[in-house]
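Novice: A predicted structure for the sequence below; I have some questions about it.
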Amino acid sequence: MTLLFKVAGSCYKREVSPRVVDPAARRQAVAEAVFRVVVRDGVEQASLRNVAVEAGLAIGSIRHYFDSHDEMIVFAVEALIHSTEQRVLAHVRSLQDRSDPRRPAERVLSEVLPLDDRRRDEAVLWLAFVTAARTRPSLVPHAERLYDGLRSLCRRVLAVMTEAGTIAATHDVELEAERLASLLNGITVDGVLHPDRMTPELTLSLLRRHLDSLR
């Protein structure tokens, strides 16, 4: 791109390189803007215009990366799932610690509970998106992935604990995984809706009591 400008009556040329925008980084920035709007105001307020304002972009910039509002929301949900999965998987490796399998299990399962601001915001997003999936078909596969992913995590944790002898081998792991996932879901919903009552301390106490009950 060449710009002409005058200095003391003369014209000079200046070569200006167009600003290079990383599409992946821009899409991620938009997803994070979606997260902030949803946490603060709910999914209904995450319009293209509101997200553009939150991201500090023109609405045309949003449309450049996403063909529709639906595509933007779906991308944000996928980004949330990917981020959570990567963090949980990093903790899953600690399950190999056989010195006290309950503690690694507790750490892994705690990653999906609203125990601090970051995890509480993720829980708010999770609840908002899976609720929205009831009337938004494009979100259904992602809500199902979250549902199945939690149960898969619970089965893995319980299987390791069974192998280590931390819980009784007589338990039906499949059934106990469903029970544990339901407990985690319930705690998470209460933690989001009633944070003053379902405190982090109570949340951890309930999780520990449940794991102890499986011995």
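Specialist: Looks like it came in fine. The structure presented is a predicted model; accordingly, all values stated were derived computationally and were not measured.
Novice: switch to C-alpha atoms for all contacts and neighbour counts from now on
Specialist: OK.
Novice: Tell me which helix or strand Lys13 sits in.
Specialist: Lys13 is located in strand 10-15, with elements delineated by DSSP states H and E.
Novice: In that strand, which residues are buried?
Specialist: By neighbour count on 16 or more other CA atoms under 10 Å, the buried set for strand 10-15 is empty.
Novice: and that strand, what does it pack onto?
Specialist: Applying 3 or more CA pairs under 8 Å, 6 or more residues apart in numbering; DSSP states H and E, one finds that strand 10-15 makes contact with strand 2-7.
Novice: who's in contact with the strand it packs on?
Specialist: Residues outside strand 2-7 that contact it (CA atoms under 8 Å, 6 or more residues apart in numbering) are 11-16.
Novice: here comes the other one, which I'd like you to weigh against the first:
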Amino acid sequence: MPKLVDHKKRKIKIAEATWKVIVNEGLEEASVRKIAKVANISVGSLRHYFSTQSELFVFSMQLVSDRVENRAKNKSYEGTPLEAMQDFLSEFLPIDMDRRIEMEVWLVFSTKTLVDPALKELSQVVYDDMHQACSMVVERLTDLGLSSPNLDKNMEIERLYALIDGMALHGILHPDRFSAEKMQATLKYHLESLCEGV
């Protein structure tokens, strides 16, 4: 009887091999041949799942987004509303090894969006999703009556997004100077600054 192959798992395995090559050797070394070797499959098998390198990169980038989104949605949040919001936003920061790998891969792919229309389209979708997450946090602070009365919600949504994005970048590029603890402390300080009497 022929062995049944779980095609979704195989595609994820290939995407994870792509991540590994990118993190260890850089995007310029992420050839189909090298990725196939790391995934322990033939080049022909890889091309069966992804006919082009761009198609592989889009799937790999989407997998990063899906994992972050699933973790954020399925997590159990505890503590005060501010603590829960900090915990939620921390899912988008490289504060542990899994999140660091995801963010590093995402940032590498982001440079490729300048020349790859398919990656650019996906990047725009994720940008909108992240913007929505920041909007949800600011709106929640307002709904709970925690935010300062003169808060400019639209401006604060943009500022929160820029803060998260910037901290993620610095956390990847300068982990020795911008640690997970510093990211968490900065995020906590910022959220408290949006609130009245906290």
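Specialist: Noted; the coordinates are in hand. Since we're looking at a predicted model, the values are computed, not measured.
Novice: Drop the TM-score for these two in here.
Specialist: In this superposition the chains share a TM-score of 0.93, using TM-score structural alignment, normalised by the length of structure 2; 195 aligned residues with a CA RMSD of 1.4 Å.
Novice: coming back round to it: need the contact partners of the strand holding Lys13 of structure 1.
Specialist: 1-6.
Novice: quick check: angle from that strand to strand 2-7?
Specialist: Put simply, strand 10-15 of structure 1 runs at 150 degrees to strand 2-7, going by axes from the mean of the first three to the mean of the last three CA atoms, to 10 degrees.
Novice: corresponding residues in structure 2 for the helix or strand just after strand 10-15 of structure 1?
Specialist: Once the chain leaves strand 10-15 of structure 1, the next helix or strand it forms, by DSSP H and E, is helix 23-41. Counting by TM-score structural alignment, helix 23-41 of structure 1 pairs with residues 7-25 of structure 2.
Novice: how distant is the matching stretch from the center of its chain?
Specialist: 16 Å (CA atoms, centre = their mean, to the nearest Å).
Novice: now stretch 194-203 of structure 1
Specialist: With CA atoms, centre = their mean, you get 20 Å for stretch 194-203 of structure 1.
Novice: List the contacts of the counterpart of Met72 of structure 1 in structure 2.
Specialist: By TM-score structural alignment, Met72 of structure 1 lines up with Leu56 in structure 2. Residues in contact with Leu56 of structure 2 (CA under 8 Å, 6+ apart) are 15, 50.
Novice: and Leu56 of structure 2, what element?
Specialist: helix 53-74.
Novice: How many residues are close by the equivalent of Arg100 of structure 2 over in structure 1?
Specialist: Taking TM-score structural alignment, the alignment pairs Arg100 of structure 2 with Arg120 from structure 1. Arg120 of structure 1 has 19 neighbouring residues, counting by other CA atoms under 10 Å.
Novice: got it, and Lys9 of structure 2?
Specialist: Number of residues near Lys9 of structure 2 (other CA under 10 Å) recorded here: 10.
Novice: And the one 10 residues further on, by the same measure?
Specialist: Other residues near Trp19 of structure 2 come to 26 when the count uses other CA under 10 Å.
Novice: how close does it get to Arg33 of structure 2?
Specialist: Applying CA to CA, to the nearest Å, the value for Trp19 of structure 2 to Arg33 of structure 2 is 14 Å.
Novice: Repeat that for Leu46 of structure 2.
Specialist: According to CA to CA, Leu46 of structure 2 stands 9 Å off from Arg33 of structure 2.
Novice: So for the two, which residue has more residues nearby?
Specialist: For Leu46 of structure 2 versus Arg33, neighbours defined as other CA under 10 Å are more numerous around Leu46 (22 against 15).
Novice: Can you tell me the closest non-neighbouring residue to the equivalent of the more buried one over in structure 1?
Specialist: With TM-score structural alignment as the criterion, the equivalent of Leu46 of structure 2 in structure 1 is Ile62. Nearest non-adjacent residue to Ile62 of structure 1, counting by CA to CA, 6 or more residues apart in numbering: Ala52, 6.4 Å away.
Novice: Perfect, that will be all.
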